[in-house]
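# Fold the following for me, if possible:
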Amino acid sequence: MNEDSNANAAVATGELDERCRAYETVARAIRFVRQHRPYQPGLQEIAEHVGVSPFHLQRTFSVWAGISPKRFLQYLTSAHARSLLRAQNDVLATAYATGLSGPGRLHDLLVACDAVTPGEVRSLGEGLRITYGFAATPFGRVIAGNTPRGLCHLQFTASDQGTDAIALLQSEWPHASLQRDDEALSETIGRVFSVVEGQRPLHLLLRGTNFQIKVWEALINIAPGNVVSYRTLATLIDHPRAQRAVGSALARNRLAVLIPCHRVIRENGDIGNYRWGSERKHALLAVEAEQSRNRWRSSGASPAAAE
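Sure thing, here's the model as predicted:
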């Protein structure tokens, strides 16, 4: 590797580290705002807690979360108010779904799903070549794995050298051949988190039981800005009593964001847990809610008008 290549690699590594430090700052801010929501903390107080200036926090939060700290606090406050209303009226999906289900899917990105064949499941990936790579995203680092048939793996991870993350990918496809190529995966990962419309479909390769794949496909059809309960999701797949099985299917999700298990909350309106961190779940839901509102504004309509 020549000196120019070394220099470019060093710059790229530095930029990646800076982006991930920025996400950690945003994650700490989200955690603080969640914990102190009843007291409505201001920008100055939040910035002091995470150890940066108000200007730096405002800029970093807005770039990475897509909304300002104030807007995020408003989202939490309104979500809490709606949860109280739902608890009193025993209605979960209506308050979130009304007027928000029309304008597109996740970043207007079409997702085509292919299920792994029984033979491929039995072979555990024998003869399959998986190209994988790490990249920084607005919600933290991810590792992605791609096959000739589609994306088979997308998980948030703490490090771009994470041996645990690589080991998890290998454990899912024990006999597959893995090859790291961050550059080859950068375009695919970028598309997952892009807001550009009109892109070609992104193909997914799903490995699971028929029931699990049915749950995942139902999730993909939940529009950004909406949430559902485990019971509602079970009803959507015509298994209204299979709430526990639905939860197990979500736990087996290997494709973060694209199979949006972050949109599933508890029946009482509580946001619940998320395998990649509740702060990240809050951020994903807040950004999607804001994007839904922006789509309505650009179309000349409004959620309230659609009700």
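
# For the rest of this, base every contact and every neighbour count on C-alpha atoms.
OK.

# Which parts of the stretch 151-300 of the chain are strands?
Remark: strands assigned in the stretch 151-300 of the chain by DSSP state E, counting those that start in this stretch are 177-180, 202-206, 228-229, 264-265.

# just the helices in the stretch 51-200 of the chain please.
In the stretch 51-200 of the chain, the segments counted as helices under DSSP state H, counting those that start in this stretch are 54-65, 69-89, 93-97, 118-123, 163-172, 182-192.

# Adding distance to residue 160 and mean neighbour count, write the strands of the stretch 151-300 of the chain out as TSV.
Formatted as TSV, the entries for the strands of the stretch 151-300 of the chain read as follows, by distance: least, CA to CA, whole Å; neighbours: other CA atoms under 10 Å:
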stretch	distance to residue 160	mean neighbour count
strand 177-180	11	15
strand 202-206	22	19
strand 228-229	33	22
strand 264-265	28	22
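
# Which one of those strands lies nearest to residue 50?
In terms of CA to CA, the element of the strands of the stretch 151-300 of the chain nearest to residue 50 is strand 264-265, at 27.8 Å.

# To check against the first, give me the structure of this:
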Amino acid sequence: MTGTNNHRGRVTDYERIERAIRYLEENYRQQPDLKALARGAGLSEFHFQRLFRRWAGISPKRFLQYLTAGHAVRLLRDSRTNIEAAYDAGLSGGGRLHDLIVNLHAATPGEYKRAGANLTIQYGFHASPFGECLIAVTARGVCHLGFVSPADRRAALAELAAEWPRARIEEAPRATAQVARRLFARVNGGSPGVDLLVRGTNFQIKVWEALLRIPPGAVVSYEDLAQRARIPRATRAVANAVAHNPVAWLIPCHRVIRKSGALGGYRWGETRKQALLAWEAARAGDIKS
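This is a model prediction of the structure:
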């Protein structure tokens, strides 16, 4: 498995937004104004406001409202109704993600035991609306997507190798760039879908399939997810399966929060989880700018 040089250079839009989100989270009780946020991001007020709206689809002031626990609780309550409506509309076979149909394919029991033997995995690091990510693909679909900071590329590759310990893993950024463009572009009209190949236990697969049925802009509690996966007494085990999801964003584990309204943990950072949820909520019409 070959490595790559760490990404260096200019601060990305997401890094500026992440810094602003962290500042908002830590200081929302003081209701920081636009001037303070822009200064923290190293931009003028005009450029920061424009950047934030371009990225999130809402103003920083509206985003501040999203960071309150009260809003999260309301979103959790309202999502129950929205998800039931989606199921009634015939969407129970899979979740839609900005015009992408996500098709999950589990490794067979034999493939699971072989841990990737005779399988070639190509990987690359690419920009996304939520920071740099590692994308890994096989001939049968995407098998890994994880967000990384430039300093953590080596650790990200180690995670991929641990998921498929006997696979041949090779760097192929040109091949994975095509996948990245497809995943993170806003697609107009229909899409043939995105195939995922995941390696997990039967229990984990059941939980990941339930995650796919949570529509963008909605959230569920861990208890609700356990109910939807038809394993209502296994909430703790469900939470563990959520934490081990190998495909960020496409299998939307970020849409699971605690029933109190607290975000709970996230494999790729709670600040990124906030960003993902607010970004989706804005596009789903939950928050009006």
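
# What's the TM-score once they're superposed?
TM-score for the superposed chains, counting by TM-score structural alignment, normalised by the length of the second structure: 0.86, backed by 274 aligned residues with a CA RMSD of 2.5 Å.

# Same list, the helices of the stretch 51-200 of the first structure, but as CSV with distance to residue 245 of the first structure and mean neighbour count please.
Supplementary listing: the helices of the stretch 51-200 of the first structure in CSV, determined by distance: least, CA to CA, whole Å; neighbours: other CA under 10 Å:
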stretch, distance to residue 245 of the first structure, mean neighbour count
helix 54-65, 32, 18
helix 69-89, 24, 17
helix 93-97, 20, 16
helix 118-123, 20, 12
helix 163-172, 20, 16
helix 182-192, 27, 16
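
# nearest to residue 222 of the first structure, of these?
Closest of the helices of the stretch 51-200 of the first structure to residue 222 of the first structure is helix 93-97, at 9.3 Å (criterion: CA to CA).

# What lies in contact with that closest one?
Contact partners of helix 93-97 of the first structure, identified using CA atoms under 8 Å, 6 or more residues apart in numbering, comprise 82, 86, 225-229, 232.

# which one of those is nearest residue 283 of the first structure?
Relative to residue 283 of the first structure, the closest of the contacts of helix 93-97 of the first structure is residue 225; by CA to CA it sits at 11.9 Å.

# Which residue, other than its chain neighbours, is closest to residue 165 of the second structure?
For residue 165 of the second structure, the nearest residue in space outside its immediate sequence neighbours is residue 115; the separation is 5.9 Å by CA to CA, 6 or more residues apart in numbering.

# Over in the first structure, tell me which residue corresponds to that neighbour.
With TM-score structural alignment as the criterion, residue 115 of the second structure lines up with residue 124 in the first structure.

# Burial check on its match, number of neighbours?
Summarising burial for residue 124 of the first structure: neighbours were counted as other CA atoms under 10 Å, giving 17.

# so it sits right up against residue 174, yeah?
Yes: between residue 124 of the first structure and residue 174 a contact is recorded at 5.8 Å, counting by CA atoms under 8 Å.

# So for stretch 117-130 of the second structure, what gets flagged as buried?
For stretch 117-130 of the second structure, the neighbour count (16 or more other CA atoms under 10 Å) marks 121-130 as buried.

# And it, end to end?
Here the two ends of stretch 117-130 of the second structure are set 32 Å apart, with distance taken as CA to CA, to the nearest Å.

# on that earlier part again, if it's not too much trouble, I'd like the helices of the stretch 51-200 of the first structure exported to a markdown table so that distance to residue 253 of the first structure sit alongside each entry.
Below are those laid out as a markdown table (distance: least, CA to CA, whole Å):
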| stretch | distance to residue 253 of the first structure |
| --- | --- |
| helix 54-65 | 23 |
| helix 69-89 | 25 |
| helix 93-97 | 22 |
| helix 118-123 | 16 |
| helix 163-172 | 12 |
| helix 182-192 | 16 |
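
# rewinding a little: dump the strands of the stretch 151-300 of the first structure into CSV; add distance to residue 150 of the first structure as well.
Conversion of the strands of the stretch 151-300 of the first structure to CSV gives the following (distance: least, CA to CA, whole Å):
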stretch, distance to residue 150 of the first structure
strand 177-180, 15
strand 202-206, 5
strand 228-229, 27
strand 264-265, 25
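
# Compare these and give me the one nearest residue 109 of the first structure.
Evaluated over these, closeness to residue 109 of the first structure peaks at strand 202-206, with 7.4 Å, by CA to CA.

# mean per-residue distance, that closest one to the second structure?
Strand 202-206 of the first structure: mean distance to aligned residues in the second structure after superposition is 0.5 Å, counting by mean CA distance after the TM-score superposition for the first structure.

# which residue numbers in the second structure go with that strand?
Residues 194-198 of the second structure are where strand 202-206 of the first structure lands when matched by TM-score structural alignment.

# before we move on, what about stretch 276-292 of the first structure?
Residues 268-284 of the second structure are matched to stretch 276-292 of the first structure when aligned by TM-score structural alignment.

# for the helices of the stretch 51-200 of the first structure, which one sits closest to residue 248 of the first structure?
Of the helices of the stretch 51-200 of the first structure, the one closest to residue 248 of the first structure (CA to CA) turns out to be helix 163-172, at 16.4 Å.
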